[in-house]
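Visitor: give me the fold of what follows.
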Amino acid sequence: MTDAALEALQRLVVDVPDFPEPGVVFKDITPMLADHSAFTAVIDALATAGRDGSGTTVVDKVVGMEARGFILAAPVALALGAGFVPVRKVGKLPRETHAVSYALEYGQATLELHSDAISPGERVLLVDDVLATGGTVAATQQLVESCGGVAVGVAVLLELSFLPGRATIGDLPLHVLRTV
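Guide: Next up, the predicted model:
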């Protein structure tokens, strides 16, 4: 990861206490997104998770989880020359889907993926903003595998080290730009 990406995250991610509910400290990434240089550095750093040591792209698709994962995964997919696939909250996709329900840090959720979004054998990078409990990543990995895809790694801006995200995702390779 570049120093520019780490500096951008340290400087431009704002803690918002008690959002969306009391006791949760929300990591607001919108100031980083509004800064072109910072956003570019972060996308470049996230895209390294989809390349091998020689810089060759090793993924066919990049999956972004609703909603902030969309903002990050789509430009990562462009940087890698790969397709982008959205994973949405239940009821948001118009065609046949696979669905997985899971626990969040502060509730329950169900995610869906179009059944034909990923072909069998395609290599997939999962991209999201924050790794907290790991439930969203684990659910997304299940969705990818339900299509026959292979999750080859996950890239996130921030890992909340005081929550069990890393343990939840097991041996799925994890690329983190900043641990808090």
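Visitor: can we go C-alpha only for contacts and neighbour counts from here?
Guide: OK.
Visitor: strands along the chain, start to end?
Guide: 14-17, 25-28, 61-65, 83-89, 97-104, 107-114, 123-131, 150-159, 174-179 (DSSP state E).
Visitor: so what touches stretch 58-75?
Guide: 43, 50-52, 76-77, 80, 82-89, 118, 122-129, 136, 140, 152 (CA atoms under 8 Å, 6 or more residues apart in numbering).
Visitor: next, the structure of the following sequence, for comparison with the previous one:
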Amino acid sequence: MTREVADFPEPGVQFKDLTPLLADAAGLCAVTDALAASAAGADLVAGLDARGFLLGAAVATRLGIGVLAVRKGGKLPPPVHSATYQLEYGTATLEIPAEGIDIAGRDVVIIDDVLATGGTLGAAVKLLTASGARVTGAAVVLELTELRGRGAVAPLPVSSLHTV
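Guide: Below is the predicted model:
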């Protein structure tokens, strides 16, 4: 229930589109349940921009806990905590609010759609940890194993529902 898009967002990148899976009620429920099982014990979910927002909110609802949207740079009003990282096709920045949400000492699990090179996940771990959270693990729907992204966050436990 996924779609592969060649040369997006740049030539040579094989984009894995999970939109068809998320639009299917049974697929979304199955993914939510599986990700929630991986997130058991957390008291906050951090959903990564943008599909991680959808998945993270669903998982948090299933677990009865809150969700924190980890945004791409420039989308939040200041002040923010931020982390810049490398993508396979450039650089990017993640941000969370510096005020209004206290994550210090909280057990946080990170939810995202795809683990590729590990840059986004690694930056999220650094950002959340620097803000005082205890990142207890991460869960993704799809892991692209040939890109070795898991190594970027070792020894953090990462749960993948599907690997290619």
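Visitor: need the TM-score between these chains.
Guide: In this superposition the chains share a TM-score of 0.96, using TM-score structural alignment, normalised by the length of structure 2; 163 aligned residues with a CA RMSD of 1.0 Å.
Visitor: circling back: and the contacts of stretch 58-75 of structure 1, which are buried?
Guide: Buried subset of the contacts of stretch 58-75 of structure 1 (neighbour count, 16 or more other CA atoms under 10 Å): 43, 50, 76-77, 80, 82-89, 118, 122-129, 136, 140, 152.
Visitor: residues in contact with the residue nearest to Met1 of structure 2 when sequence neighbours are not counted?
Guide: Among residues not flanking Met1 of structure 2 along the chain, Leu21 sits closest, at 5.0 Å (CA to CA, 6 or more residues apart in numbering). Leu21 of structure 2 sits next to 1-2, 27-28 when contact means CA under 8 Å, 6+ apart.
Visitor: buried subset of those residues, written for ChimeraX?
Guide: Listed next is the ChimeraX selection for buried residues among the contacts of Leu21 of structure 2, using 16+ other CA under 10 Å:
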select :28
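Visitor: tell me the two of the contacts of Leu21 of structure 2 that are most distant?
Guide: Using CA to CA, these span at most 12.2 Å, a distance reached by Thr2 and Leu28.
Visitor: residues touching stretch 155-174 of structure 1, excluding its own?
Guide: So stretch 155-174 of structure 1 is contacted by 9, 42, 46, 49, 125-135, 137-138, 151-154, 175-180 (CA under 8 Å, 6+ apart).
Visitor: which part of structure 2 lines up with it?
Guide: Aligned using TM-score structural alignment, stretch 155-174 of structure 1 spans residues 139-158 in structure 2.
Visitor: quick check: end-to-end length of that stretch?
Guide: 6 Å (CA to CA, to the nearest Å).
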